[in-house]
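S.K.: Sequence first, then the predicted structure, then my questions.
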Amino acid sequence: AIIADVISSSSEVKNNAEHLSQLAINLMNRSRQQSDGINGVASALEELSVSVSEISEATGKSSAHAKNAMDVVDTGAQSMDKSTQATQKVAQVVQDAKQNIEELNRAVVKISNVTRTITEIAEKTNLLALNAAIEAARAGESGRGFAVVADEVRSLAQRSHEATVEIDDVLGKIQSGVQEAVTSMQVSVDVTEHSVSTANNLTEKLEEILHGVSAINSRTQSISATTLQQTESVNHVLSSIQAINARAKEAASATENSQHSSEEMLVSLHELVEKLSRFKV
C-alpha cells in the first residue's frame, strides 16, 4: 500500500511537473514576445528620437536664419530712415532755394518797374529838351547858350533811354531764367516730396517686415525649445524602455532556465515512476 501511495504521489508530482513545465514554456514564449515587442518599441523610439533631434536642429537653423534676416531688415530700415531724413533735408533745401528765386523774381519785377519809370522820364525829358531847343533857336543869338544846354539834356535823356532799354533786355533775360529756375525747382520739389513719401512708405513696409520676421523668429525659437524638450523626453522614455527590455531579457532567460530545470525534473520523475512501478513487495 505504501508503494502504491508513493507511486500515486509520484504520478501526481509528475503531472504537476508537466503542467509546471508547460507553464514555464508558455511564460518563456510570452517573455520572448514581450521582449520582441519592447525591442520594436525601442527601435521606434530611437527613430523618433533621431527625427525629433533633426527637427530640433532644423528649427535651430531656421531660428538663426530668421535672426539674420531680422538683422538685415533692421539694417535696411535704419538705412532707409537715414535716406528719408537726407531726402527731407534736400527737399527743404530745394524749397528754400525756390523761395529765394521767387524773391529774386519779385525784385527783378520791381527793378523792371523802376526802369520803366526811368524810361518814361527820359522820354519826357527828351521831349522837353527838344521843345527847349526849338524855343532857343527862335530866340536867336540870345538863346544860343540855352540851346547848348538843351542839346546836352536831350543827349543825356537819349542815353538814359538806351541804358534803360539795355537794362530791360537784361532783366527780361533774368526773368526768363528765373522763371525756368522756378519751374525746375517746382519739379524738384515735387520729385523730392514724392521720394520722401515713397521712402516713408518703404520704411513702414520694412518695419512691418521686421515685426513679421521678429514674430517668426520668436515662434521658431519656441518650437526649437519645445522640440529640444521633446527630444529629452523621448530619450528618457527610450532609456526606460531599454532598461525594461534588459529586465525582460533577464526574465526570459530565467524562465528559460526554469523551463530547462522543469524538463530535467520531469525526466527524473518519469524515471522514478517507472522504477517504482517495477518495484514489488
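M.R.: Right, received. Where do you want to start?

S.K.: From now on I want contacts and neighbour counts done on CA atoms only, so please keep to that.
M.R.: Will do.

S.K.: for residue 104, what are its contacts?
M.R.: Shown in contact with residue 104 (CA atoms under 8 Å, 6 or more residues apart in numbering): residue 178.

S.K.: next SSE after the helix or strand harbouring it?
M.R.: Using DSSP states H and E, residue 104 sits in helix 2-139. Following helix 2-139 in sequence order, the next helix or strand is helix 144-278 (DSSP H and E).

S.K.: In terms of secondary structure, what does that following helix contact?
M.R.: helix 2-139 (3 or more CA pairs under 8 Å, 6 or more residues apart in numbering; DSSP states H and E).

S.K.: starting at the chain centroid, how far to the helix it packs on?
M.R.: 1 Å (CA atoms, centre = their mean, to the nearest Å).

S.K.: Any buried residues in stretch 45-61, and which?
M.R.: By 16 or more other CA atoms under 10 Å, the buried positions in stretch 45-61 come out as 45, 46, 48, 49, 52, 53, 55, 56, 59, 60.

S.K.: ok, and here's another one to check against it:
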Amino acid sequence: MQSALYKRAVIIAVIVGTILNLINQYDALFGSKEFNVIKALLTYCVPFIVSIVSSQITLKSVAKNMVATECPEDTAGLVCRDTLSGAREKVQSMRNNAGNVNQASKKRLAFAEAVVDQAHEVTTGSCELAKLAEVSQEQIHSVHDNFNLMNKRQTEFMTEFSQASDWAANLKQSIDNLSHQFSQIENMASSITSLSDKTNLLALNASIEAARAGEFGRGFAVVAEEVKGLANKSGEDAQQINALMGELSSTSTRLADDARLFAESMSKMQENTSQEEAEQVAVAIDQIRSAASDVHGRAQWQIAEMEKVAGKVQQLAEDAKAAVEGSANNMELSEGLIQDLQHVVKAS
C-alpha cells in the first residue's frame, strides 16, 4: 500500500510539477531568462508532499473507520457506512466532472490542431504570394531595362505586359483565398474562446466538488486549479489570435486593392501604348515597379505575422494537451479512491 501511495505521489508530482514549471518558468525554457533549478525542484516537491500527506490522512481516516466496523453491528457502524457511502458518491461525482473537463479539453485540443493546420496553409499561401511579387519585380525590371529597344521588340513588350496583367489577376485571386482562410481561422479562434470558457466553468465545478469531498479531493483540487489556469491562458491566446487576424485581414484588403490597381494600369497601358507615349510609359513602369516592391514587402510582413500566429496556436495546442493529461490523471486518482472506499464499505 505504501509503495502504491509513493508511486502515485511521484506520478502526480511529475505531471503537476511539469505543468507548473512550464507556466512559471516559460521565459527561462523558451526565452532568454536564466532557469532557476531550486525553484523547479520545489515546484516538483510541493505536489509530491501534498499527495503523500493527503494520502496518509486518508489512510488514517479509513483505518479508524475499519476499527470501528469491527465492533458488533450497531448504530455507530451504520452511520460509518453511510458516511463512507456518501464520500464514495462525492468522489464519483468528482470523477464525472473530471470526465467532462477531459472531454472539453479534448475538443479544444482538436480545434487548436485544426487552427494550426489552417495557419500552415495560410503561411504557404503567403509564401506563394511573395514568390508572385518577386516574379513581378523581375518582369518589370526586365521591361525597364529593355525599354530603349521598344521599337524593335514591340510584340515582346506587349507580351510582358500581358503576363504581368495575368499575374495581377492571380495575385488578387490568391489574396481572396487568403482572406477566406483568415475568416476560417477567426471562426476557429472564437470556438476556442467558447471552449475555454466552458472548460473554465467545468474546472470551477470540479473545484467545488473537490471542496465538498474534503480530504479525498485535495489532490484533485490542485490539478483542477491548473486546468482552470490553462483555460484562462487559452482564452487570452485566442483573443490575441483574433487581434492578429484583424491586422492581417486589413493587410489582405490593401493588397487586393493594390493588385486591382495594378491590373487596371496594365490594361490601360496595353490599350494606349504607342511610341509617342514612351516617356509616359517609362514613368508608369517606375510607379508599377515601386508598387510591386511594396506588395513584396507586405507579403514578407504577412508571412512573419502568420508565423507568430502559428506559434501562438502551437502553444494553445500544448496547453490543451496538458489539460487533457491532467484531467486523465484526475480520473485515475478518483477511480483509485472509489475502489479504496468500496473496499472499506465491504469490510464494514
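M.R.: Yep, that arrived. Note that the structure is a prediction, hence the values are computed from the model and not measured.

S.K.: TM-score for the pair, please.
M.R.: Once superposed, chain against chain, the TM-score is 0.51 (TM-score structural alignment, normalised by the length of the first structure); 154 aligned residues with a CA RMSD of 2.2 Å.

S.K.: Tabulate the buried residues of stretch 45-61 of the first structure (a markdown table), appending distance to residue 117 of the first structure.
M.R.: Below are the buried residues of stretch 45-61 of the first structure laid out as a markdown table (distance: CA to CA, whole Å):
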| residue | distance to residue 117 of the first structure |
| --- | --- |
| 45 | 105 |
| 46 | 105 |
| 48 | 101 |
| 49 | 100 |
| 52 | 95 |
| 53 | 95 |
| 55 | 91 |
| 56 | 90 |
| 59 | 85 |
| 60 | 85 |
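
S.K.: Between which two of those residues is the distance greatest?
M.R.: Using CA to CA, the buried residues of stretch 45-61 of the first structure reach their maximum pairwise distance at 45 and 60, which is 21.8 Å.

S.K.: If you tally nearby residues, what's the number for residue 228 of the second structure?
M.R.: 23 (other CA atoms under 10 Å).

S.K.: does it belong to a helix or a strand, and which?
M.R.: helix 218-272.

S.K.: and that helix, how far from the chain's centre?
M.R.: 14 Å.

S.K.: what's the angle between that helix and helix 278-347?
M.R.: Orientation check (axes from the mean of the first three to the mean of the last three CA atoms, to 10 degrees): helix 218-272 of the second structure against helix 278-347 gives 160 degrees.

S.K.: Remind me what helix 218-272 of the second structure packs against, helices and strands.
M.R.: helix 2-24, helix 37-69, helix 154-213, helix 278-347.

S.K.: contacting residues around residue 171 of the second structure?
M.R.: Residue 171 of the second structure touches 129, 132, 256, 259, counting by CA under 8 Å, 6+ apart.

S.K.: Look up how far residue 332 of the second structure lies from it.
M.R.: Distance, residue 171 of the second structure to residue 332 of the second structure, using CA to CA, to the nearest Å: 54 Å.

S.K.: Please apply the same query to residue 166 of the second structure.
M.R.: Where residue 332 of the second structure is concerned, residue 166 of the second structure sits at a distance of 61 Å (CA to CA).

S.K.: Over to residue 247 of the second structure?
M.R.: From residue 247 of the second structure over to residue 332 of the second structure (counting by CA to CA), the distance is 44 Å.

S.K.: And residue 30 of the second structure? What does it align with in the first structure?
M.R.: Matched to the first structure by TM-score structural alignment, residue 30 of the second structure sits unpaired.

S.K.: how many other residues sit next to residue 30 of the second structure?
M.R.: 10.

S.K.: do the same with residue 60 of the second structure
M.R.: 12.

S.K.: Looking at the alignment, what corresponds to it in the first structure?
M.R.: Aligned partner of residue 60 of the second structure by TM-score structural alignment: none.

S.K.: Please report the distance of residue 60 of the second structure from residue 66 of the second structure.
M.R.: 10 Å.

S.K.: Residue 248 of the first structure pairs with which position in the second structure?
M.R.: Under the alignment (TM-score structural alignment), residue 248 of the first structure maps onto residue 320.

S.K.: same deal with residue 5 of the first structure?
M.R.: Looks like residue 5 of the first structure aligns to residue 79 there (TM-score structural alignment).

S.K.: Repeat that for residue 57 of the first structure.
M.R.: In the second structure, residue 57 of the first structure lines up with residue 131, judged by TM-score structural alignment.

S.K.: rewinding a little: of all pairs in the contacts of residue 171 of the second structure, which one is the farthest apart?
M.R.: The distance between the two most remote of those (CA to CA) is 13.6 Å, for 132 and 256.

S.K.: Next, count neighbours for residue 282 of the second structure.
M.R.: Neighbour count for residue 282 of the second structure, taken as other CA under 10 Å: 15.
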